[in-house]
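A.B. asks: My questions concern the predicted model and sequence given below.
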Amino acid sequence: MPELPEVEVSRLGITPHAKGQTVTRIDVRQPKLRWPVPETIKNIEGQPITAIERRAKYLLLHTPVGYAIVHLGMSGSLRVLPKMAPPEKHDHVDLHLASGKLIRYNDPRRFGAWLWQEAGGEHPALSKLGPEPLTDAFDAEYLLVKANGKRTVVKSFIMDNAVVVGVGNIYANESLFTSRIHPQRPAGSLTAKEADLLVATIKAVLDTAIKQGGTTLKDFTQTDGKPGYFAQELQVYGKDGKPCPVCSETLKGVKIGQRATVFCEKCQV
């Protein structure tokens, strides 16, 4: 948390304010994030932001000389504020824009990151990522090929960024429930029909979450400070011990890969 929808919502939120704007200054108040903020991040000063992309859960702020890589970690968020807005606790990075606005990065747990990559290269953090789930590259045929012979449980499989990026814990729970697939099944046991349904469901769940502004459980807010509303759509995540919304059986909660997993033993097979 934040997961792919929250990061995409952040990208959509800052793009109208930042794209085409020149960065006049970057203030790094706390360089000790998940990885130390490199001195080369200063290369963004004086550069126009030509594009803002998302790759997995990374935001890429492109300029002619390279791009800044922003990861929100577990508790990070971006806000668009007036340039004179005083920093508060956990406000670690400010990106000042020629428009008079700034993009402020807040991260209480400091598990996020600000990195830099010179133009013409690919940062190691991005080099081994699987396809984006909302693109045509992620389809049932691809999923079946990757799953073939895999004994890894299907929930861990679809959360593996080398398989497909951005299917975080919340959305893996929801997608498997909607697809009626038991999260502890081996990935290699998926049938062609199940793979087709699972891919379609992952795309639909993520798309709906983005349209709802993401999911706010604890820390995440949109760039305007508002929460994400997908939490109201959750069917099983965080609801172990409660009735299944389909059959009314009690939902079961277990740990898979140290992540909270909730499912219905009757509906999911």
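C.D. replies: Structure's in. What do you need? All figures in this text were calculated on a predicted structure; none of them were measured in a lab. Numbering: from 1, shown residues only.

A.B. asks: drop to CA atoms for contacts and neighbour counts, all remaining ones
C.D. replies: Fine.

A.B. asks: All the helices of the stretch 151-269 of the chain, residue numbers only.
C.D. replies: Using DSSP state H, counting those that start in this stretch, the helices assigned to the stretch 151-269 of the chain run over residues 154-158, 169-179, 192-211.

A.B. asks: could those be laid out in a markdown table, adding distance to residue 63 and mean neighbour count?
C.D. replies: Listed next are these as a markdown table, based on distance: least, C-alpha to C-alpha, whole Å; neighbours: other C-alpha atoms under 10 Å:
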| stretch | distance to residue 63 | mean neighbour count |
| --- | --- | --- |
| helix 154-158 | 33 | 24 |
| helix 169-179 | 32 | 23 |
| helix 192-211 | 26 | 19 |
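
A.B. asks: Let's have those helices in CSV, adding distance to residue 100.
C.D. replies: Formatted as CSV, those follow (distance: least, C-alpha to C-alpha, whole Å):
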stretch, distance to residue 100
helix 154-158, 42
helix 169-179, 37
helix 192-211, 28
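
A.B. asks: Second structure for comparison follows:
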Amino acid sequence: MPELPEVETVRRGLQPAMEGATIVRAETRRKDLRFPFQTDFVARLEGQTVTGLGRRAKYLLADLASGDVLLMHLGMSGSFRVIDAAGATAPGDCHHPRNEDRAHDHVSFTMSSGASVIFNDPRRFGYMKVIARTVLNDEPLLKGLGPEPLGNEFDAAMLARACRDKKTSLKAALLDQRVVAGLGNIYVCEALFRAHLSPRRLAATLASKTGGPADRAGRLVEAIHDVLNQAIKAGGSSLRDHRQTTGELGYFQHSFRVYDREGEKCRTPTCRGTVKRFTQNGRSTFWCPVCQK
């Protein structure tokens, strides 16, 4: 499933085509994706100007002039493509052909700029929903999400407080969207490796005996910031379905230091360990048992 860097990359790709433009025509080509479309889905979108395009965790949020918000989630295989007024996209050096089966083009938006924004989702795990901005905080899909890991409020003290009484592993805590929003398996593995912390470590050890942040909490927050910013700059990671809005692949997967590198020499300088893999909470965890403690 796309994680925060992939969703942020998509947001930045959609922004020039959608923000400030009006949805002239909205079309749904089936009755549902993961969930059924609302009966007034199209009516609440057509004629509305997109005043802003944001992101919350792994969700895209398009603010509309009406006061509604279009919430969008990519699911497992969802992707957007933007076709400009001349009918062309702008693939770059990392371009790979997208899924060419137009039967999976399930939603399209024709914008006043002349651009078309098309959502393709072969597995149909994605979803879209129109929500009034006034009740957005009560939306079940968003309610209870933790802080944004790249937001100003996310720091070592906050992470230590969130983990202080947890009896789960550190990796499980970081994957808990109530602790921090938007992190998934790939970037948790990478951040833990960079912070030299074991995924098996008890989450509560991020807090000191007095409840304040231990030094390792600061290292971990810094590692999370670094890996997410580098991944966003690289356009995310493309392992299976992720594409940018131009059709380009993200290329951060070439910078993985530990994820999917089972059996390789540890990339920490001076470490003589080997990357191992084990299953943790149903997910593959990659780590170096020598330098991650």
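C.D. replies: Received, thanks. What you see is a predicted model; the values in this text were computed from it and never measured.

A.B. asks: quick revisit: now for the helices of the stretch 151-269 of structure 1, which one comes closest to residue 33 of structure 1?
C.D. replies: Comparing the helices of the stretch 151-269 of structure 1 against residue 33 of structure 1 with C-alpha to C-alpha, the closest turns out to be helix 169-179 (22.6 Å).

A.B. asks: where's the closest one relative to the chain centroid, distance-wise?
C.D. replies: The chain centre lies 15 Å from the centre of helix 169-179 of structure 1; the measure is C-alpha atoms, centre = their mean, to the nearest Å.

A.B. asks: For it, which helices and strands make contact with it?
C.D. replies: Here helix 169-179 of structure 1 touches helix 154-158, helix 192-211, strand 259-263, going by 3 or more C-alpha pairs under 8 Å, 6 or more residues apart in numbering; DSSP states H and E.

A.B. asks: quick one: that helix to structure 2 mean distance?
C.D. replies: Taking mean C-alpha distance after the TM-score superposition for structure 1, the mean distance separating helix 169-179 of structure 1 from the aligned residues in structure 2 is 0.3 Å.

A.B. asks: neighbouring contacts of that helix?
C.D. replies: 155, 158-159, 182-183, 194, 197-198, 201-202, 205-206, 234-237, 259-264, 267-268 (C-alpha atoms under 8 Å, 6 or more residues apart in numbering).

A.B. asks: what's the matching range in structure 2 for that helix?
C.D. replies: Aligning helix 169-179 of structure 1 against structure 2 (TM-score structural alignment) gives residues 185-195.

A.B. asks: Also stretch 92-99 of structure 1?
C.D. replies: In the comparison with structure 2, stretch 92-99 of structure 1 aligns to the range 106-113 (TM-score structural alignment).

A.B. asks: Show me which positions of that stretch end up buried.
C.D. replies: Neighbour counts over stretch 106-113 of structure 2 (16 or more other C-alpha atoms under 10 Å) mark 106, 107, 108, 109, 110, 111, 112, 113 as buried.

A.B. asks: before we move on, the earlier item: wait, which of the helices of the stretch 151-269 of structure 1 is closest to residue 2 of structure 1?
C.D. replies: Residue 2 of structure 1 lies closest to helix 169-179 among the helices of the stretch 151-269 of structure 1, at 9.9 Å (C-alpha to C-alpha).

A.B. asks: ok, residue 205 of structure 1 - contacts?
C.D. replies: 171, 174, 175.

A.B. asks: Can you tell me which of these carry over to structure 2?
C.D. replies: For the contacts of residue 205 of structure 1, the contacts that persist in structure 2 are 171, 174, 175, with contact defined as both residues aligned by TM-score structural alignment, their matches' C-alpha atoms under 8 Å.

A.B. asks: Next, the distance between the ends of stretch 95-106 of structure 1.
C.D. replies: 12 Å (C-alpha to C-alpha, to the nearest Å).

A.B. asks: swap in stretch 279-288 of structure 2?
C.D. replies: For stretch 279-288 of structure 2, the end-to-end distance is 14 Å (C-alpha to C-alpha).

A.B. asks: can you check stretch 55-74 of structure 1 too?
C.D. replies: Terminal residues of stretch 55-74 of structure 1 are spaced 17 Å apart (C-alpha to C-alpha).

A.B. asks: Can you list the buried residues in it?
C.D. replies: Residues 55-63, 66-74 are the ones in stretch 55-74 of structure 1 that count as buried (16+ other C-alpha under 10 Å).
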